[in-house]
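Colleague: Could you work out the structure for the sequence below:
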Amino acid sequence: MLFDLTDLRLFIHIAELKSLTRSAERMHMSLAAASNRVKELEARFGTRLLYRENKGVQLSPAGETLLAHAQQFMQMVERLKSEMQQYNNGIKGHIRIFANTTAVTEFMPEVLGRFLGVHPQVNVALEERLNQDIVRGVQEGTADIGIAAGPVQGAGLEIIPFSTDRLVLATAQDHPLATRGQIGFAETLDYQHIGLHEGSTLQHFLARAAHEAGQRLQLRIQVRGFEAMCRMVENNVGVAILPHSSALRLSRSMKLALVELTEPWAVRERSVVVQKLDALPLYARELVDFICTMEAEHGGLRGTTGTLRA
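Modeller: A predicted model of the protein is given here:
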């Protein structure tokens, strides 16, 4: 036989981590054992699969081909496992999700709370990533499901829109901008902003928007979540831009004013991103259904249409 499942899992990890050492650690095997498996694969296929460099390893063209087939093969294995679960309750499913900031902090906790309650045999790994990393993760097979906001493009992917949200400006109620009905993003850049942590998808997006406007986002402080952000806003530390769904929820317990942004990009469509929905394990397809169904139950937009209110 040319390979086994361990070979394929190892090779996928190598492609993801760009490191033979770290891949061996993840597979709980010695570096020598991992290296031997790669050499045996190369010998069996009669071609080089990896280029070993000082900073790690890179896939050869043949390695890229093997990776694509390995990812598809492992997805088929996962689907087989899920279909057989009804006969063996001891098997557990695992779903890897890359998602943007709003998904991780706002609606996915509720979705996963209900989903895992009726699927105790399934485990989920949820990671916050930038939009481009979400798409790349799904394309490369390091994520089963991606959740992104805004325009999503990716060759060979299925993109399933499920709701829309709007970015708004949050200020303290006595702030000079609090009584504005609408405001352009550029005008908010005259004020100190409260931002999310480095690596946040939203923070990365706003910094890029400011750069494209020929200005700089003046960050007074960066925090870990929307609640901390709005606490700072409430106490006039600065203004903040965040999803209206989050701002509306937090305004019920804080003294905030919400102002609509006039930029077209402020209205963002949320989408589930997968390689091929039908190829996902049954439990992963059911999670996609959960996401879409629960958002529909909340009106799809969670209060983001019509007049903004705090």
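Colleague: From here on, just use CA atoms for contacts and neighbour counts.
Modeller: Fine.
Colleague: Any idea how many residues pack against the residue nearest to Pro61 when sequence neighbours are not counted?
Modeller: The shortest distance from Pro61 to any non-neighbouring residue, by Cα to Cα, 6 or more residues apart in numbering, is to Leu49 (7.5 Å). Applying other Cα atoms under 10 Å, we find 24 residues neighbouring Leu49.
Colleague: I'd like the structure of this one too, to check against the first:
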Amino acid sequence: MTGVALNVHQLHIFYTVAERGSFSAAAQALHMTQPAVTMQVQALEERFGTKLLNRTTKKLELTEAGHMLLPQARKAVELMRDTDVMMAKYIEDLKGRLQFAASLTIGEYVLPRLLGAFLRRFPEVSVDMKVMNTTEIIDAVAHQGLDFGIIEAPCDVPGFDAQPVMDDELMLVVPKDHPFASFDEIGLDAVIREPMVLREKGSGTRQIMEEELHRHGVKESELRVVSEFGSTGAVKSAVEAGLGLSILSVWTLKHEISLGLLKPVKITGVSFRRQIFAVRLKSSILPMPAAALLHELRELSHDQ
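Modeller: Coordinates of the predicted model:
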């Protein structure tokens, strides 16, 4: 072993190559050229004086030394990541460009409000936020270089890590002139007799609603669904027009509630609560602006 100090960046590159299974995939994830990735792994091998990876035309395999180094490299990556998250709240002079994605409800209704406070605190940070569905978010984080994604359900995709970043609650929402609008709470039996306007099947909002109602013995077929829409905005407009009632995130209702157009009503004994998750590649290290943003989202969402 040489006397050169151990390079944590090289450990991160080695870990990413091992996790991704190829130099080209690691280069894409790390925003590096493939020759640069290869050179850094070779430098790490020279430092330890042993081969860490066996390169064949068909696949990449860890040597015995590589298998021994991998958990240590993982610890180093996790330590760097945790340190950035811990220190993010103390950094006042952040600069850089954030690239991430968010699901429809979160991207359209939640993050714009919370991002305003973040960008006022860090005016040298710019944000590029894409709004897409969960499947597209996972693909974009894996292959398009996004720092992270914000989704409405846990993620169990191999190679990804998901951490809760904020809480959300869904509530029954009724138009201002509906009889239910005079109540703060209404029974479930009364609700399921009403016409309903819902988000499309497969949406995070629809999934949470169906799962909670099922827990209370209500099947989807028992609901009087008169219309389904692919956006929360369309659902709110339909409810406001008197087409039916709906169940939506309270994050999405703030404007209409303040104007007195819609009224959220609690369903007795029913709680549509969920967590919103930040997802990223396990092999990635968030840039400081990204770590700071996720910290701010956790803090700001609790203050709303």
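Colleague: rewinding a little: ok, the residue nearest to Pro61 of structure 1 touching Thr65?
Modeller: No - applying Cα atoms under 8 Å as the test, Leu49 of structure 1 and Thr65 come out as separate, 9.2 Å apart.
Colleague: residue nearest the centroid of structure 1?
Modeller: Centroid-nearest residue in structure 1, with Cα atoms, centre = their mean: Ala99, separated by 1.7 Å.
Colleague: can you pull the contacts of the residue lying closest to it once chain neighbours are set aside?
Modeller: Spatial nearest neighbour of Ala99 of structure 1, excluding adjacent residues (Cα to Cα, 6+ apart): Ile147 at 4.5 Å. Ile147 of structure 1 sits next to 97-100, 103, 134, 270-273 when contact means Cα atoms under 8 Å, 6 or more residues apart in numbering.
Colleague: is it true that the residue nearest to the centre of structure 1 touches Gly146?
Modeller: Yes - using Cα under 8 Å, Ala99 of structure 1 is in contact with Gly146, at 5.6 Å.
Colleague: any common contacting residues for those two?
Modeller: Ile134.
Colleague: the strands in the stretch 201-304 of structure 2, which residues?
Modeller: Here the stretch 201-304 of structure 2 has its strands, by DSSP state E, counting those that start in this stretch, at 224-229, 246-249, 262-267, 272-281.
Colleague: what's the most buried one of those?
Modeller: Sort the strands of the stretch 201-304 of structure 2 by mean neighbour count, taking mean count of other Cα atoms under 10 Å, and strand 246-249 sits at the top with a mean of 24.
Colleague: matching residues in structure 1 for that one?
Modeller: Across structure 1, the stretch matching strand 246-249 of structure 2 (TM-score structural alignment) is residues 240-243.
Colleague: Scan structure 1 for its longest strand.
Modeller: Assignment by DSSP state E gives strand 158-172 as the longest strand of structure 1.
Colleague: so where do the helices sit in structure 2?
Modeller: Under the criterion DSSP state H, structure 2 carries helices at the ranges 8-20, 23-30, 34-48, 64-87, 104-105, 111-121, 134-143, 188-191, 204-215, 232-240, 254-258, 288-303.
Colleague: Can you tell me how far Ser22 of structure 2 is from Ala291 of structure 2?
Modeller: 27 Å (Cα to Cα, to the nearest Å).
Colleague: Compare those two (neighbour count), which wins?
Modeller: Ala291 (22 against 16).
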